[in-house]
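Q: Could you look at this predicted model? Sequence included:
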Amino acid sequence: MPAADHGDAHDDVKYAVPVALHVVDRPRLYDLLDIAGESPVTLLSASAGWGKTVLVGSWLTARAVERPAWLTVGPGDDTPDTFWRAVATSLAAVVGAPADALLRRVADDRGSGPDPADRVADAVRHVVGPAVLVLDDVHRVTSPRVWAGLQRLVTAPPGGLRLVVLTRRDPPWPLHRLRLAGLLAEVRAADLAFVPPEARELFALVGVELTPDQLDLLVARTDGWAAGLRLAALPLRAPGADVAGFLASFSGDDRTVTAYLQSEVLAPQPERVLRFLEKICVLDLVCAELADAVTGDQDGAAMLAELSSSNLFLQSVGEGGRWFRLPGFVSDVLRSRMVEPRARRDLHRRAAEWYRRRSLPDAAIRLALAGGLLPLAAELVGVHVIGLVLRGRGRELDTLLSAVPRDGLLTHPELAVGLAAARMVHGHDEELADLIAAGEARLGALPALRARRVRLVLDLIALADARLRGDLDGLAAACRRIPLDPAELAELGLAGWDLVRVLTLSNQGTAELWLGELAAAEVHLRTAMDAEPAAGVLLPRLNAQAQLALLECERGHLTAARTEAREVVARATATGSTSTAQMVSAYLALAWAHIDSGELPEADPWLRSADEVEAAAPEPHVQLTAAVLRARRRAEADPEAALLALQTRTRALAASVAPARLRDRSLLAQAELAEQLHDPVRGRAALAGLHVPTSPEAVTATVGILLLEGDPDGAEQHLAALDGEPSSVRIQVTTDLLWALTAVARGDDEPALRALDRALRAAAPHRLRRPFTLRADGLRRLLSRRIERGTGAAAFAVELMTRLSHQLDPGREPAAPPPAALTPRETVILRYLSSTLGNSEIAAELSVSINTVKTHQQTVYRKLGVGGRREAVRRARELRLL
């Protein structure tokens, strides 16, 4: 069997409707399940062996149920994230648009965020037409948070979903209330019990014929328990079986069937069958090759075929008939017979090695840990931890390693560091410091190669920690410690070593971009995009391309920025990655590009997308940049409010580890807003706090203030200091415009016209309009003359002229004044009403209650004689109050 088949088998089985042989057709129970569909939730609750799984699987087939989704809950599905991601994966395969895309986003989400249970419920509400979700083995769930999420789904079920829950014990739900509310239909053991006609068909399928009285007696002795009846069929199949004697001694209840299974069913089996069963019972799933690896024999295919033919010892699972599972009660009894620890460990070792040879580390690690083989598990984790966590298996690894006794965990550096890496990736910081310290303390006890692997994982943890804290200097330092040479990485023998290079390059370029090292950032980010492995992870590449989009914005290349960012968004949308932290720079780039192009309303959805990501994974450098963009957006309606909000947000982030360059960006934006307000005093105050007052951005901001103060000589001196080639299109355009305005202030029109033409030619290819619209009152007359004289960017210049004219002169005369003057506080509220902020946001900005905002709002409406917010803004503009 190809390795790929094995690699997909476990997930296929997890989401596949189980297949069983010798299934008795049970129309009365199918009808019961049909009627139960009148309630949104159907609960099948009975102990092992009552045939819950087989019944629901055969019902789906017999009734040709459309769009059934199946999830067999496993031991790794006991956290809210793993459970609901599994639910989302199962449902996404059967529901149509738009619910499937929403569910895939939940399934692919590897980071912290809104409650996944609520996200699944919201997604299912978009399902068109009915869908059925079967949750099997729900008794495996122990997490109270998972049960709480399920209870919310059950008590407020989405209209398009029917939930069928299979469990060995009742869930911790208020069942009585659910019954009274009509939300719950139940199928219990009494319903599942075989009646004589069904039992007769069951025995006929395995070649056993009983008289009506014998059949009634056996059904009565077992209470119709499917497992008891199937086990009773084993001795009755033998030629010359003493049916009467058997019936006289067979009681058929759970406890006695276990004893019976030991003495009467297992004991008489041929030695080869018993030996085979005792060896494969350590496995949840088994195929022929795996059976041969565990038993050491070569008859796995024949034995599986023989044992599955009666469907008494083995059940076929999944499609293709290659994988089998022992019934739970049979497996439990067989495992209880294994009293020799060494033999048990050897079986687990063989199975783990089989999975390791097929590059299936999840199963290999699980079996090694189940067998108490901590050294083997540690070696496996050391080799595979990077590939597992970077390909989204960190939560499963966390679940496995969290179950290891603490002493064993801390004694093995690879296990301790592996658990730390798994937790770091999905934001679970419990015991991180202890785990990392234990790993570092015991590195010397490892062979050199294994110690180098652990050291690399520790460096990657430091990288992730610095990124999460927004420590860009620490991020850059961590990246420099990680080798990038493919040969050196390959020598470590790490699975997923190629992902290390992509991840490191992507993060190194990210740190350099935010620290202002744009040339180095571009090299590393583009190398990260080119180095993405063919079958590797997507997120590092998304991150690299999103950062490149932001880099293009930094330079003023707005068209290129849009192209890069939209490609990132399209790819993320297709893969359900739109809510990941790697996407935020693409959202910022699109917002920035729209703002700089003068398309202010188009920036709003991208700013909201950035806010949504930041709510789950806040990064100080992102928050500062978003605050600047939001202030520029808000300044269209009210520069004063924009300036106050930016100052407030900057102070709130003052204690963060955001680099000085980004704090300078906020101060420069504040100086720009002060210039818009014709307030050089506040502009000077902002510039006085700069960490790098000699940067081109700082010099141009200073020139703007000098011109505002009527000092063209000082402005010219500062501009002259900007010798050499400009570092970006943005700096070039801004510098040329300031030269033009300086020349205008001196009354020297020809140099002014030449400088303006240079600015137009540089800005036109990128549709960079904001540097012009910021200085509309000083440029409109000069731009008109430039158009009359001709320019190399005529279309762009004419379009700009239209914008500047509309901006400076909306062309409407003021209407009659309002019946009553607005108070200063009402004027502030009016300004906020013209923004995109809601009442709760306005209240937060002004540090007042929402009721206070609403009271002022109604007073403003009354004084302006309007009935709503939009009318108030329109009326205020007519009155030149805005």
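A: Perfect, thanks for sending it. Numbering: from 1, shown residues only.
Q: okay, CA-based contacts and neighbour counts for the rest of this
A: Fine.
Q: so residue 311 sits in a strand?
A: No: with DSSP: H, G, I helix; E, B strand; the rest coil as the criterion, residue 311 is assigned coil and is not in a strand.
Q: Just give the closest residue to it, not the sequence neighbours.
A: Spatially, and ignoring its direct neighbours in sequence, residue 311 is nearest to residue 21 (5.9 Å; Cα to Cα, 6 or more residues apart in numbering).
Q: residues touching the one you found, list them.
A: Listed by Cα atoms under 8 Å, 6 or more residues apart in numbering, the contact set of residue 21 reads 309-311, 315-316.
Q: what two of those are the furthest from one another?
A: Spatially, the most separated pair among the contacts of residue 21 is 310 and 316, at 11.0 Å (Cα to Cα).
Q: Give me the more crowded residue out of those two.
A: The neighbour comparison of residue 310 against residue 316 (other Cα atoms under 10 Å) goes to residue 316, with 24 against 18.
Q: and the residue nearest to the more buried one when sequence neighbours are not counted, how many neighbours?
A: Excluding its sequence neighbours, the residue lying closest to residue 316 (Cα to Cα, 6+ apart) is residue 324, at 4.5 Å. By other Cα under 10 Å, 24 other residues sit near residue 324.
Q: what residues are up against residue 324?
A: With Cα under 8 Å, 6+ apart, residue 324 has these contacts: 285-287, 304, 314-317.
Q: same deal with residue 578?
A: 105, 569, 572.
Q: one more time with 6 Å, if that's ok
A: residue 572 (Cα atoms under 6 Å, 6 or more residues apart in numbering).
Q: One more to weigh against that first structure:
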Amino acid sequence: MPHAGETPLLRPVPWFLATAPSPGSEMVERTAVTTLLDRCVDTHHVAMLSAPSGFGKTVAVSQWAARRARATPGSVAWVTLTERLTDVADVLRATLTALEGAARQRDDEAMLRALSAVYRSPTYDAAIAATAALASGVPVTLIIDDFHHARDTLAGAGLNSYVEHCPQWLRLVLLTTDTVGPELTRLRIHGRMAVITAKELAMTAEEVGTAAALLGRPVDAREAQTMLATTGGWPAAVRMQLLSGQDSPAFDADTDLTEYIRSAVLARLRPDLAEFVLSTTVTPRVDGALLAALWGRPDHAALISECASSGLFIERFGSPAGAVYQWHSMFATHCQSILRAQDPRRWRMLNEVVAQELQGRYPLQAVSHAILAEDAPLTTQILTDRWLELLLQSNAEALDRACIAAMSALGEHPELLMIRACCRDIAGDTTGARHLLARAKVLDPGQTMSPRMDFIAALTEVLVSNDHEAMTKAASCAEAWLDDRTVVGASVYPCALFLLGWANSRLRRAERGSAQLESAVHECTAAGMAELAERARQALTFAAAQSGDFDRALAVLRRGGITADTAPALWLTHDGDGIERFAEGWVHFWRAEVDAARDAFLEVGAGAGSGYPDIARAMLAFAAAAVGDRDSLDRAESALGRIADTDTHGVPWTSYRLTARARLAEARGEPSRALELAAQLVGRSHVPMMSALASGISCRLGDTDLARALARAATDPQAQPYSRVYGHLTVALLDTDHDELERALALGAEQRILLPFAEYPDTACLNLLIAHRNRTAHGRFLDDALVVTSRAGQRRERQGPAPLTPREVEVLTYLRTPMTAEEIAVRLSVSVNTLKTHQRAIYRKLGVANRREAVHAAGRLPILQPQNE
């Protein structure tokens, strides 16, 4: 199967789309076609039945499938595509659903387990690879009816690829109204595909006679031959002529089908049955509830059964849960034309009935019928009631199309423009999203917003805005409406909780975000939104980790939750892949398990998307610097180039990049560069964690004023616990302040926040901790801090000192002369402060405390030793 641009959602399709229609007893047994199909399937990988609508493809193949399934249960799987089930993701999940059904029929537990694993594939390509690797003990034939709905996705080369990736034990039977084009020549030349056309599907005179007898309208051989000549053996035309009676007008190539069905088919039915047909063909697929709503009388079940048994153009899909009936598309289309011309008011009323009935189960189909009903308020109401659920459960593209169709037919509406803005933003079209939002705001500038519109506008701003303050204001506005059920309906409430929880975690209001996401998990589960419940659970792992509640984050991770039908697709433009692995890495990092953190960030940073992968790329720099090996630093440096260079969706990417580059510069022995970058964080809002990490850089490099300023920002009472631990420890080391150290220990003890101590692997930190041993209320945690500090120091010793930069070699050369610091600074054209920064870096790398020791150590450096001529 071909590559998809984004990871699809892999969840089963509705049961009736993965169920073969029941062959009607009134249908002619197409023995010649089924024999030909046997031969094609046994000798080719693909059999394509290509013929116009009404040539009996579904009937013939359902007869063949029933016979095969009786002989070998579980050897046939059936899929019906629709106008809303068309792309590669849909074809894949429909295929998996059908294969599951076949596996259950043959009690194949191994296959069911394997299919369950495919559903949990993290990416589309992984799912394709897993499908191709499936093994089956028996050959299985997958029948895909109405394959023409996937023409845009699987045309030509797409179908070639689809066939190439199918397992060898799987045969394909494709039913389509499309012609077989030259792009499929390769499959045919290599014997991979057989084609059955209208010529082979046309009825014989004998079959015409059998069909007439089954319908209780027998004809003799001459009449059958005449009928064959006038219809060309087209099964639909044969059936219509038989249903219309002997005195009906002749059927030929120039016959107006709509008029023929009206005058020669419907007019021959009992008036109540004809009215029933016109009433129920307004939608192609009906079940008991929809039939009752459309007909409004208690005899709907008897009438639909009569339609099926009398040979009208309808197929029945049965299951223990009930039956679903599907009108033949050609017949339904012409009946709809008849009703629309005959009684426009009734046409609109029946479409409104369908829209009302389907809005809770199939909202997008309901929107289509509301548009046909020309009911703008109902169309808008369905979309605004269900938009957030559709948007967040991987139907953003279809939702966008529905809004476009609604506005094309019924005019622009601010709420629909806002919904479209969200759809475009989810798809990554941020420019289009902002234009749509701007149009919504100016469409009716004098109009007072209704509460519902205000709520939708706030959620749209949350999704589309890149400004922290604007997002914060919009999230607070949306939260204010949450308890008003006239504004936030039952299906919207769980979705809104998730979206606001997601937003608040992005805005670094992690405790609020965690609480909302926890509620979203329960509310979505109760509402049957399994995919969104799982998405909320995943987001909760990061929100809890980000808030500093590491134990809770790990508990949510252990809770798991992904099953075959709940594995959510990526929300690519906002989150990216790897949220749970990233949360794991985050906890590892702040607990000073830096090797595990580095591995997690490397894995997530290699993934798709710009959310968690980008944060992982930034965090990789800090983990790599803590690990210290050259390969990790090089990979971190490379990863930084992939991070967004502007702040988006409340995330300060510029501050992340800035701090990460400063940390790498420090690790590579470039103190001036590191301090120059760190200084740019001073005064920035909403970045306490970056301030904390940069305070460590500044403190280690000896810029006490900068370290103090950054530590002050990190210890803000609203900052995360780990940021405050780092900030308090920095101040404690700057001032040898035991009170500040105790604050760091008190904050860090509960969640074992040890990274800040590992960041100061020197005697100053060790001595301060040892001196504090008898003053603390957190002795066990202090011991842990001593251990990680010592281990970090040992790691640094094993790696050896960082090499001196060319500038530091130059400074050290002058330090060996009698020149004063001021004279050296003048000679190098730098300030005295910059010179002192270089001196501190040289002392740290050489492991010395002053200039005299540095001069002595310099004599042992190969680069500074005199060279023999």
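A: Received the coordinates, thanks. All values derive from a computational prediction rather than experimental measurement.
Q: overlap between the contacts of residue 324 of structure 1 and structure 2?
A: Among the contacts of residue 324 of structure 1, the ones whose aligned partners also touch in structure 2 (both residues aligned by TM-score structural alignment, their matches' Cα atoms under 8 Å) are 285-287, 314-317.
Q: Pick out the residue closest to the middle of structure 1.
A: Residue closest to the average C-alpha location in structure 1 (Cα atoms, centre = their mean): residue 109, at 1.7 Å.
Q: Now that residue: closest residue in space that isn't a chain neighbour?
A: Distances taken as Cα to Cα, 6+ apart place residue 577 nearest to residue 109 of structure 1, at 6.7 Å, with adjacent residues excluded.
Q: same check, this time on residue 19 of structure 2
A: Closest residue to residue 19 of structure 2 apart from its sequence neighbours, by Cα to Cα, 6+ apart: residue 78 at 5.6 Å.
Q: and that neighbour, which of the three is it?
A: Put simply, residue 78 of structure 2 is strand when judged by three-state DSSP.
Q: What is the aligned counterpart of it in structure 1?
A: Counting by TM-score structural alignment, residue 78 of structure 2 lines up with residue 70 in structure 1.
Q: Looks like that match contacts residue 132 (just checking).
A: No: with contact defined as Cα atoms under 6 Å, residue 70 of structure 1 does not reach residue 132; the gap is 8.3 Å.
Q: ok, back up a step: how close does whatever residue of structure 2 lines up with the residue nearest to residue 109 of structure 1 get to residue 24 of structure 2?
A: Per TM-score structural alignment, the equivalent position to residue 577 of structure 1 in structure 2 is residue 568. Distance of residue 568 of structure 2 to residue 24 of structure 2, given as Cα to Cα, to the nearest Å: 39 Å.
Q: Ok, residue 511 of structure 2 next?
A: Taking Cα to Cα, one finds residue 511 of structure 2 at 60 Å from residue 24 of structure 2.
Q: So for stretch 452-471 of structure 1, what gets flagged as buried?
A: Buried residues in stretch 452-471 of structure 1, counted by 16 or more other Cα atoms under 10 Å: 453-471.
Q: and what of stretch 166-185 of structure 1?
A: Across stretch 166-185 of structure 1, burial judged by 16+ other Cα under 10 Å covers 166-168, 171, 175, 183-185.
Q: try stretch 32-45 of structure 2
A: The neighbour-count check on stretch 32-45 of structure 2 (16+ other Cα under 10 Å) flags 33-34, 37, 40-41, 44-45 as buried.
Q: what sits up against the longest helix anywhere in structure 2?
A: Ranked by residue count, the top helix of structure 2 under DSSP state H comes out as helix 779-799. When contacts are defined by Cα under 6 Å, 6+ apart, helix 779-799 of structure 2 is touched by residues 749, 757-758, 761.
Q: In JSON lines: those, plus secondary structure, distance to residue 631 of structure 2 and neighbour count.
A: Listed next are the contacts of helix 779-799 of structure 2 as JSON lines, based on DSSP: H, G, I helix; E, B strand; the rest coil; distance: Cα to Cα, whole Å; neighbours: other Cα atoms under 10 Å:
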{"residue": "749", "secondary structure": "helix", "distance to residue 631 of structure 2": "33", "neighbour count": "18"}
{"residue": "757", "secondary structure": "helix", "distance to residue 631 of structure 2": "24", "neighbour count": "29"}
{"residue": "758", "secondary structure": "helix", "distance to residue 631 of structure 2": "20", "neighbour count": "24"}
{"residue": "761", "secondary structure": "coil", "distance to residue 631 of structure 2": "21", "neighbour count": "22"}
